[in-house]
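Undergrad: Sequence plus the predicted model coming up.
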Amino acid sequence: MHSSYGVQTKVLLVEDSRTFGAFVSQRIQADLGTDVAWTMSLAETRELILREGHTFFMALLDINLPDAPDGQVVDEVLSKGIPAAVFTGEISDDLRDLYWSKQIIDYVTKDSIEVVDYVVRLVARIRANAGIGVAVVDDSSLSRRQMTSLLRAHRYIVYDVENGEACLDLLTKHPDIKLVITDYNMAHMDGFMLTREIRKRYSKDVLSIIGISAHGGLSISARFIKSGANDYLNKPFVNEEFYCRVSQNVEMIELINNIREYANKDYLTGISNRRHFFEQAQHAFDLHKDAQLPCAMVIIDIDDFKGINDSFGHDVGDKALHWFAQLLADRFGQDHLVARFGGEEFSIFLRNVSREEAFQLLDALREHVGCHHIPVGEMLLRFTISIGVSFTPQASLETMIKQADDLLYSAKHSGRNRVVVEKTSK
């Protein structure tokens, strides 16, 4: 079973303090670029939801309003299917239990201005969750319903199944799944076995696992971790702890992905950097060589790039590099490998293309660049490119790169703005 949310872009803020409301609204819009619709009473909120309720992905609610002093706005908003966090001046155990029982997504005590930082992070988390899949594996339908209900309140895409075999099938079909929550005590394949099977296919840096159980105490926790789980939670659990564990594990996967992306991307242009290109191109080279498929190694250089920097400044040069990188990504990024090799030099590994196809693609690129004017502020910049192309796998990828680089050198010294290709062997 699976659930997801439609596209919603706004935050509903209900807060009768003009100072606090303005500060929260401004921070969310400034830090996240997310629109905030702000009301100050239950009556205003009802009218706004009637008009725009379908646009809100979450709400931030003050539980003490002039026309709703006892938190009536919470029931009103939740009844419309809008996930909600509540603001309160103070919180007691009874109030906490009451609001968690309504399946709010969080509560925030307005005890310092620093709480706004937490609110901004919470909004960012809930917004991001709409693209993240979570698999719940438990042979108890009651337990599955409880966890899926909590996860849906946080807008995760939820998949729930009753056994390990079904979970493994889910993972192959739904790459959006970043977290698996699995019970221990299940027939045929228990939680430990499932965890070990998942770890054979998915490492901890791409998929998190939280083990859960109502039996076994600390020994179950240790066995889950040793089997490859990232975390463990005893049943029955408190909703607040469940959300904390889920968010922590999802954020760890995101952090690792961000680090990997920063390591693989060129900071200026956003396309792959030289190191990542070599990793990808080596794999592609080996496949093409083994299968005897045609390919091409391409080195491209922006002509007289130093003149652009000297005449217009490095900011304009950077804009030229970024524009050209995006052009390469748009034209070649889906089917081939593209990278910034360094400075004003770029590389492409063309997969499964003939000599004629490669030349046509690259000459069309050269012609497009030479005829195009790039808007930079109030001016229009124009430049040309030179291209060297080596065909068909040689002894090594390094050999192809060196040949392409030598051919680029020939293109530069024979007049620039041209494609020079490796000659066919006789």
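TA: All right, it came through fine. Numbers count the residues shown, from 1 in each chain.

Undergrad: going forward, measure contacts and count neighbours with C-alpha atoms only.
TA: Fine.

Undergrad: contacting residues for Met297?
TA: With contacts defined as CA atoms under 8 Å, 6 or more residues apart in numbering, Met297 is in contact with 347-350, 389-391, 400-401, 404.

Undergrad: Spell out the secondary structure type for it.
TA: strand (DSSP: H, G, I helix; E, B strand; the rest coil).

Undergrad: thinking Glu422 is in contact with Leu407, fair?
TA: Yes. Here Glu422 reaches Leu407: they are 7.1 Å apart, a contact under CA atoms under 8 Å.

Undergrad: most neighbours, which of the contacts of Met297?
TA: The most crowded member of these, judged by other CA atoms under 10 Å, is Val389 (30 neighbours).

Undergrad: contacting residues around the helix or strand where it lies?
TA: Assessed by DSSP states H and E, Val389 sits inside strand 385-391. Strand 385-391 has contacts (CA under 8 Å, 6+ apart) with 294-303, 355, 362, 366, 369-370, 400-401, 403-412, 416-422.

Undergrad: what's the following helix or strand after it?
TA: As assigned by DSSP H and E, the chain's next helix or strand after strand 385-391 is helix 397-413.

Undergrad: Quick one: list the elements packing against that following helix.
TA: helix 274-291, strand 295-302, strand 385-391, strand 419-421 (3 or more CA pairs under 8 Å, 6 or more residues apart in numbering; DSSP states H and E).

Undergrad: Same drill for Glu422 and Leu407, tell me which one is more crowded.
TA: More neighbours surround Leu407 than the other of Glu422 and Leu407, with 24 against 17 (other CA under 10 Å).

Undergrad: In contact with that one, which residues?
TA: 387-390, 420-422.

Undergrad: Which members of those are the farthest-apart pair?
TA: For the contacts of Leu407, with distances taken as CA to CA, the pair at the greatest spread is Ile387 and Glu422 (11.2 Å).

Undergrad: picking that back up, now, of the helices and strands packed on helix 397-413, which is deepest in the fold?
TA: Highest mean neighbour count among these (mean count of other CA atoms under 10 Å): strand 385-391, with a mean of 27.

Undergrad: Taking their axis directions, it and helix 397-413 sit at what angle?
TA: Between strand 385-391 and helix 397-413, the angle comes out at 140 degrees (axes from the mean of the first three to the mean of the last three CA atoms, to 10 degrees).

Undergrad: one more structure, for comparison:
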Amino acid sequence: MLLHENSTIDLIYSSSNDDNINNKLPKLISLLSDYKQGFVYPNHSTSLTNKLKSFINKIELLINSNIHSFIFIPILKDNKLKASYLCLTKSSGEMINNEITLNNEFLRLINLTTKQLFETIRRIEGQQKLLQSAYTDMLTGICNRQGFYNRLSNLLDYNPNDSNTVTLFYIDLDNFKYYNDSFGHKIGDQVLIWFAEILNSVTPKHNSPIRYGGDEFLLLLQDYSNEEILSVANNIYNSLEKYIGFSDRISKILMKDITIPNEKLLSCSIGIITMNITSCTTMSDLIESADHAMYEAKKRGKHQFIVANNI
């Protein structure tokens, strides 16, 4: 069973023992692209066309085996191939294998079943996309506040057998108001997107950053050592310094030279809290501790991080 989306092909199910089946998919799909209707081979009610003979020969070369019987069912939407079902039996010297012949009766049954399966897969994917959008920040594409609460709730679902160390970065941008006031909200939005990209670049995929609201961001890390936590914080500041307040990028968008005073360059203040999760740990414990440390960093002059455990 194959799903076709844009230029990608997903193998949903295969009973083949061929380890190279994925490598053969593009060639197989190119062979099937000319067929808009399903067919069964051999079909004793109609003669075999030269085109179909050629097609069967190419399939046999691809799988390195003679075909005993073959079914192909395309699923079309707006005359575009959305999914396809392939089923074949190989010829064998053993009589028992040659007794399995796919015929028109199989074709009718599989055609109905395949279309129902395709619709079911599409509904499941639609529900997954809807759920994903509920947990995604529309501007930056990273996790949103609701997604964060969901992830944190799962982590706080205490299990004594699990790893129980969680670290939260509470990040507030410094000088973001200057960018909005000086260059407009369109540039302000772009700055948020660029900062989210920095956070994505300094954290592993499974620790996706969160836009908590406005110009506040979070990182939720699990089982990080003190050295790893400090490395993440320093990498954020190093990246911001490298981009020098995104002045070059802003100049390109505005199509003019701009100058941002050093004291107004984009930076951030970060509060960090690491906790060992117990059955008594609450969501507010973690968030309030990190938030308090972040405000302490602001009070001490911004452009720095404070570890709440050390205050």
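TA: Okay, I see it. Here the structure is a predicted model, which is why all the values come from computation and not from measurement.

Undergrad: Tell me how they score on TM after superposing.
TA: Once superposed, chain against chain, the TM-score is 0.64 (TM-score structural alignment, normalised by the length of the second structure); 252 aligned residues with a CA RMSD of 4.2 Å.

Undergrad: picking that back up, adding distance to Val86 of the first structure, write the helices and strands packed on helix 397-413 of the first structure out as CSV.
TA: Shown next, in CSV, are these (distance: least, CA to CA, whole Å):
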stretch, distance to Val86 of the first structure
helix 274-291, 45
strand 295-302, 55
strand 385-391, 57
strand 419-421, 63
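
Undergrad: secondary structure element for the residue positioned nearest the centre of the first structure?
TA: Centroid-nearest residue in the first structure: Glu254, 7.1 Å away (criterion: CA atoms, centre = their mean). Using DSSP H and E, Glu254 of the first structure sits within helix 239-264.

Undergrad: now do Leu170 of the first structure
TA: Here Leu170 of the first structure sits within helix 164-173, counting by DSSP H and E.

Undergrad: buried set for that helix?
TA: Neighbour-count burial for helix 164-173 of the first structure flags 164, 167, 170-171 (criterion: 16 or more other CA atoms under 10 Å).

Undergrad: Now flag whichever of the residues you listed is closest to Ile225 of the first structure.
TA: Gly164 (17.3 Å).

Undergrad: and Asn111 of the second structure, what pairs with it in the first structure?
TA: Structural alignment (TM-score structural alignment) places Asn111 of the second structure against Glu240 in the first structure.

Undergrad: Just list the residues touching that match, thanks.
TA: 100, 106.

Undergrad: distance of it from Arg96 of the first structure?
TA: According to CA to CA, to the nearest Å, Glu240 of the first structure stands 10 Å off from Arg96 of the first structure.

Undergrad: ok, Leu86 of the second structure - how many residues close by?
TA: 15.

Undergrad: contacts for the host helix or strand of Phe72 of the second structure?
TA: Phe72 of the second structure belongs to strand 67-77 when elements are defined using DSSP H and E. Contacts with strand 67-77 of the second structure, where a contact means CA under 8 Å, 6+ apart, come from 35-42, 56, 60, 81-91, 98, 101-103, 107, 111, 115.

Undergrad: following that strand, which helix or strand shows up next?
TA: Following strand 67-77 of the second structure in sequence, per DSSP H and E, is strand 80-90.

Undergrad: in that next one, what's buried?
TA: 81-85, 87-90.

Undergrad: chain center to it: distance?
TA: Relative to its chain's centre, strand 80-90 of the second structure lies at 27 Å (CA atoms, centre = their mean, to the nearest Å).

Undergrad: So what's the gap between the following helix or strand past it and the chain middle?
TA: Remark: after strand 80-90 of the second structure, the chain's next helix or strand is helix 95-98, criterion DSSP H and E. Distance of helix 95-98 of the second structure from the chain centroid (CA atoms, centre = their mean) equals 45 Å.

Undergrad: before we move on, what about stretch 146-162 of the second structure?
TA: Taking CA atoms, centre = their mean, the mean C-alpha location of stretch 146-162 of the second structure is offset from the chain mean by 20 Å.

Undergrad: How about stretch 136-148 of the first structure?
TA: Using CA atoms, centre = their mean, the offset of stretch 136-148 of the first structure from its chain centre is 27 Å.

Undergrad: now do stretch 356-371 of the first structure
TA: 33 Å.

Undergrad: If we go by neighbour counts, what in it is buried?
TA: 358-359, 362-363, 365-366, 369.

Undergrad: out of those, who's nearest Ala284 of the first structure?
TA: Ala358 (16.3 Å).

Undergrad: That closest one matches what in the second structure?
TA: That one, Ala358 of the first structure, aligns with Ile229 by TM-score structural alignment.

Undergrad: For the helix or strand where Ile236 of the second structure lies, which helices and strands make contact with it?
TA: Per DSSP H and E, Ile236 of the second structure falls inside helix 226-243. If you count contacts as 3+ CA pairs under 8 Å, 6+ apart, helix 226-243 of the second structure packs onto helix 185-202, strand 267-276.

Undergrad: just the contacts of Leu407 of the first structure now: which is nearest Ile220 of the first structure?
TA: Ser390 (58.0 Å).

Undergrad: can you list the buried residues of stretch 356-371 of the first structure in JSON lines and add distance to Val136 of the first structure?
TA: Converted to JSON lines, those look like this (distance: CA to CA, whole Å):
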{"residue": "Ala358", "distance to Val136 of the first structure": "48"}
{"residue": "Phe359", "distance to Val136 of the first structure": "51"}
{"residue": "Leu362", "distance to Val136 of the first structure": "49"}
{"residue": "Asp363", "distance to Val136 of the first structure": "52"}
{"residue": "Leu365", "distance to Val136 of the first structure": "49"}
{"residue": "Arg366", "distance to Val136 of the first structure": "52"}
{"residue": "Val369", "distance to Val136 of the first structure": "51"}
